[in-house]
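> Dropping the sequence and predicted coords here.
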Amino acid sequence: MMNAPVPPVYVDRASQVLRIEHNMCSQLEHLSFISEKVTHVYNPLQYAAEPHANYVRLCLGHGGPVPVLFLGMNPSVGMCQTGVPFGEIAAVRDWMGVSGEVVPPENQNPHRPITGFSYTGKPEVSGSRFWRFWQSRVATANDVFEQAYVHNFCPLAFMSSSRNVPLNKLSLPLRRELEAICWQALVDIIMVLGARTVIGIGRYAQQQASKLIDAGLVDQVHYLLHPSGLNRQANKGWDGEAFEQLTQAGVPLPFPQ
C-alpha cells in the first residue's frame, strides 16, 4: 500500500521577512552614522514596528510566492511616519487598511517630528504618485500584493538638521559596510518571496538589484523612474512614464484591459 502524499509545508513568508529585517537592523545598530553631514537617523522598522509588520502580513498573507519585487532605496517622509515603503498616509490607512502604533524615537529631528498616522505635514510626492498609480488600476490593494511586494534596500533615513541626506552621499567606507548588510538581507528576502523579477525604483535601487542578476538569483531587473517631486522628468507625467516602462518590461502586473 502506497504512502499518502505529504501535504506541502505552509511557508509563513511574512514572519520570515520580518525576522530577516530584524537581523538586518540589529547589525546596522553597530554602525555609527552621525557626522557633520548626518545629525539624525530614523529607523521606522523599529519605532513603527507595528504598522510595518501589519503591512508585511497584508502583502504576504496569501501565502504564495511573489513574482515581482519593487525595490526602493531608503525611507522618505511617508515611511518615516507609517513604517510602509512610500507610505503616504491616505494610501496606507484608507486604501491598504494598514494602521498601528507609532512610538516616536527619542532623538528626533525638530524639523522632521514623527507623529505617525496623525501626521499633517506635506504629503510625500513619491508615495502619492506610486500608490495612486495602483489605485487607479486595480480594485483593491490585495490585487497588487498577490503579484508584487515593495521593499526598501535600506531601512534607515538619514538627515542633516534641515534636509534628507541620500544614502549614496554617505562616506564610501561606511556606505560599503551598510550595503553589505542590506545586500544580504535583500538576498534572503528574494529567496523567501520566490521573486524572479525586480524593479529598481530609481538608479541606485536598479544598480543594487542588478547584482541579483549577476548572482543568478533573479531572471530580470528593470528600471522604473523614481516618482520623487525633485525629479524633473517625473514631474512631467510620472504615471504615464511608469506605465510605459513597466509595459515595455513585460512585467506581469494587474494593468487595465
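That came through, no problem. Residues are numbered from 1 along each chain as shown.

> From here on, just use CA atoms for contacts and neighbour counts.
Noted.

> how much space between the closest residue in space to G72 that isn't next to it in sequence and V84?
Nearest non-adjacent residue to G72, counting by CA to CA, 6 or more residues apart in numbering: N152, 4.4 Å away. Per CA to CA, to the nearest Å, N152 is found 9 Å from V84.

> Between the two, which is the more surrounded one?
Neighbour comparison, N152 and V84: the larger count goes to V84, with 30 against 21 (by other CA atoms under 10 Å).

> which residues sit in contact with G64?
Taking CA atoms under 8 Å, 6 or more residues apart in numbering, we find G64 in contact with E146.

> Apologies, that question was intended for G200.
G200 touches F70, L71, G72, Q206, Q207, A209, V221, H222, Y223, L224, counting by CA under 8 Å, 6+ apart.

> Drop anything exposed from these.
Buried by 16 or more other CA atoms under 10 Å: F70, L71, G72, Q206, A209, V221, H222, Y223, L224, out of the contacts of G200.

> got those as JSON lines, with distance to I199 and secondary structure columns?
Shown next, in JSON lines, are the buried ones among the contacts of G200 (distance: CA to CA, whole Å; DSSP: H, G, I helix; E, B strand; the rest coil):
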{"residue": "F70", "distance to I199": "5", "secondary structure": "strand"}
{"residue": "L71", "distance to I199": "6", "secondary structure": "strand"}
{"residue": "G72", "distance to I199": "9", "secondary structure": "strand"}
{"residue": "Q206", "distance to I199": "7", "secondary structure": "helix"}
{"residue": "A209", "distance to I199": "8", "secondary structure": "helix"}
{"residue": "V221", "distance to I199": "6", "secondary structure": "strand"}
{"residue": "H222", "distance to I199": "5", "secondary structure": "strand"}
{"residue": "Y223", "distance to I199": "6", "secondary structure": "strand"}
{"residue": "L224", "distance to I199": "6", "secondary structure": "strand"}
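
> try this one next to it:
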Amino acid sequence: MNKLINRFSTKMLRKKLKLDEPSARGNESIASTDLDSISKTFLELEINLNESLKLLQFKSPVEFVYHPLDYALKPHTVYVNRYCTTHKKVMFVGMNPGPWGMCQTGIPFGEISAVKDWFKINEEVSKPERECPEREITGFACKRSEISGQRIWGLFKNLCGVPENFFKYAFMYNYCPIAMMKRGGANVTPSEIKGDAQRKLEELCDKALFEVIQLLKVEIVVGVGKYAETRALQVLKKSNPLNTRVLYLLHPSPRVPNNKNWVETAEKRLNDLKLISYFE
C-alpha cells in the first residue's frame, strides 16, 4: 500500500509541475533556464535522480533503503518552492539523509525543530516501502533530534536570524537523496558501499550534482564533510564551465573526532573562507 501511495504522490507532483510534458525549450541548456522555473527544474532533477536510484541493487550489509523524496515529498516540495527560486552564490552539499533528519522531514539536515519552528514547514509524511523497525518514520511527530541538523541550522539561525537571509545567497543540498541501513538500523553511507553499486550510485549522483550547479549558477560549493567535498571536486574536475570553487566544512556529526565545539569551529571556518558576509 505504501508503495502505491508513494508512486501516486510522485506521479501527482510530476503532473502538477508538468514534468512529463515535452519542454517548450527543446534542447536549451539548463544554465539558461528562466528564474521563474528554477524550482520546477530543480524538483525535476531530484525526482529523476530518485527514480534512477531505485533501479540499483544493493548487496549485504544494506537491508533497507529509504527514499524520502517519495514518502516525504510534500515538505521537500515546500522547501524547494520556497527557498530554491533564484541562482545561488553558495551551495552547501551534505552526503545523504540521516535517520532523524531528512529521513523524517524530507529536508537536508532536517532536524525536526529547525524545520517546524524556523522554516515553518510541517507537512504530511507517509512511510517508506519497507520500514526498518529500528528506524521508524513518524515524520514531524519524531521525538529524536538529529545533532548534525541541530548544529548546522542552529549556526545559520544565529547568523541569519530568519531563513530568508540564509537562502538569499545559499542553498542546502544532499549529494545522495537516499538512506541505506543494515538490518539493525545502522547507517550505511554512500562511501561505505563497495563495487558496482557504489560506482553506479556515484555516477548518477555526480550527474545530478553537476546539473544542479549549472541550474543554480553556483559560484562556491561547500562540501560538508570530506566525502561531499571529494565528490564535488571529482564532478568539477571533469567539467567546470562556471569556474565554480569547491571548499570544505567539517561535518557537524558528533561521530567526527574532536567535534564538540563544531558551531564555533564552523563559524571561524566560514570567516576564514570569506563566506561569513553572505550570512550577516
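Nice, thanks for sending it over. Just so we're clear, the structure is a prediction, and the values are computed from it rather than from any experiment.

> still on that earlier bit, quick one: which of the buried ones among the contacts of G200 of the first structure is nearest G250 of the first structure?
Distance to G250 of the first structure, by CA to CA, is smallest for H222 among these, at 9.8 Å.

> corresponding residue for that closest one in the second structure?
Alignment note: H222 of the first structure maps to L247 in the second structure; criterion TM-score structural alignment.

> The equivalent of D196 of the second structure over in the first structure is in what secondary structure piece?
Aligned by TM-score structural alignment, D196 of the second structure pairs with P173 of the first structure. Using DSSP states H and E, P173 of the first structure maps to helix 172-193.

> Residues contacting that helix, please?
Helix 172-193 of the first structure is contacted from outside by 13, 16-17, 20-21, 24, 27-28, 31, 33, 65-67, 69, 153-154, 167-168, 208, 212, 217, using CA under 8 Å, 6+ apart.

> chain center to stretch 47-59 of the first structure, what's the gap?
12 Å (CA atoms, centre = their mean, to the nearest Å).

> what's the burial count for K143 of the second structure?
There are 11 residues near K143 of the second structure, going by other CA under 10 Å.

> tell me the contacts of it?
Contacts of K143 of the second structure (CA under 8 Å, 6+ apart): none.

> Tell me, how many residues neighbour the equivalent of K274 of the second structure over in the first structure?
Counting by TM-score structural alignment, K274 of the second structure lines up with G250 in the first structure. Each residue near G250 of the first structure was counted by other CA under 10 Å, and the total is 10.

> One more: T189 of the second structure?
18.

> And the one 3 residues further on, by the same measure?
By the measure other CA under 10 Å, the count of residues near E192 of the second structure is 10.

> How about the one 10 residues further on?
The criterion is other CA under 10 Å. On that basis, E202 of the second structure has 18 neighbouring residues.

> what's the spacing between it and I38 of the second structure?
24 Å.

> Identify the residue nearest the geometric centre of the second structure.
The second structure has N174 as the residue nearest its centroid, 2.6 Å off, counting by CA atoms, centre = their mean.

> For that one, what is the corresponding residue in the first structure?
Aligned by TM-score structural alignment, N174 of the second structure pairs with N152 of the first structure.

> mind listing what that match touches?
For N152 of the first structure, the contacting residues are L71, G72, M73, N74, P75, P85, by CA under 8 Å, 6+ apart.

> how does it look with 10 Å?
Each residue near N152 of the first structure by CA atoms under 10 Å, 6 or more residues apart in numbering is listed here: 70-75, 79, 84-86, 182, 186, 200-201, 205.

> ok, so of those, who is nearest V144 of the first structure?
F70 (11.2 Å).

> So which residues of the stretch 1-150 of the first structure form helices?
13-28, 44-47, 49-60, 77-82, 89-90, 125-135, 141-145 (DSSP state H, counting those that start in this stretch).

> Can I get the ones you listed in JSON lines including mean neighbour count and distance to G237 of the first structure?
Output for the helices of the stretch 1-150 of the first structure, formatted as JSON lines (neighbours: other CA atoms under 10 Å; distance: least, CA to CA, whole Å):
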{"stretch": "helix 13-28", "mean neighbour count": "18", "distance to G237 of the first structure": "34"}
{"stretch": "helix 44-47", "mean neighbour count": "23", "distance to G237 of the first structure": "30"}
{"stretch": "helix 49-60", "mean neighbour count": "22", "distance to G237 of the first structure": "28"}
{"stretch": "helix 77-82", "mean neighbour count": "28", "distance to G237 of the first structure": "21"}
{"stretch": "helix 89-90", "mean neighbour count": "20", "distance to G237 of the first structure": "21"}
{"stretch": "helix 125-135", "mean neighbour count": "19", "distance to G237 of the first structure": "10"}
{"stretch": "helix 141-145", "mean neighbour count": "18", "distance to G237 of the first structure": "22"}
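
> how about the ones you listed, which one is nearest V103 of the first structure?
Ranking those by proximity to V103 of the first structure (CA to CA) places helix 44-47 first, at 5.2 Å.
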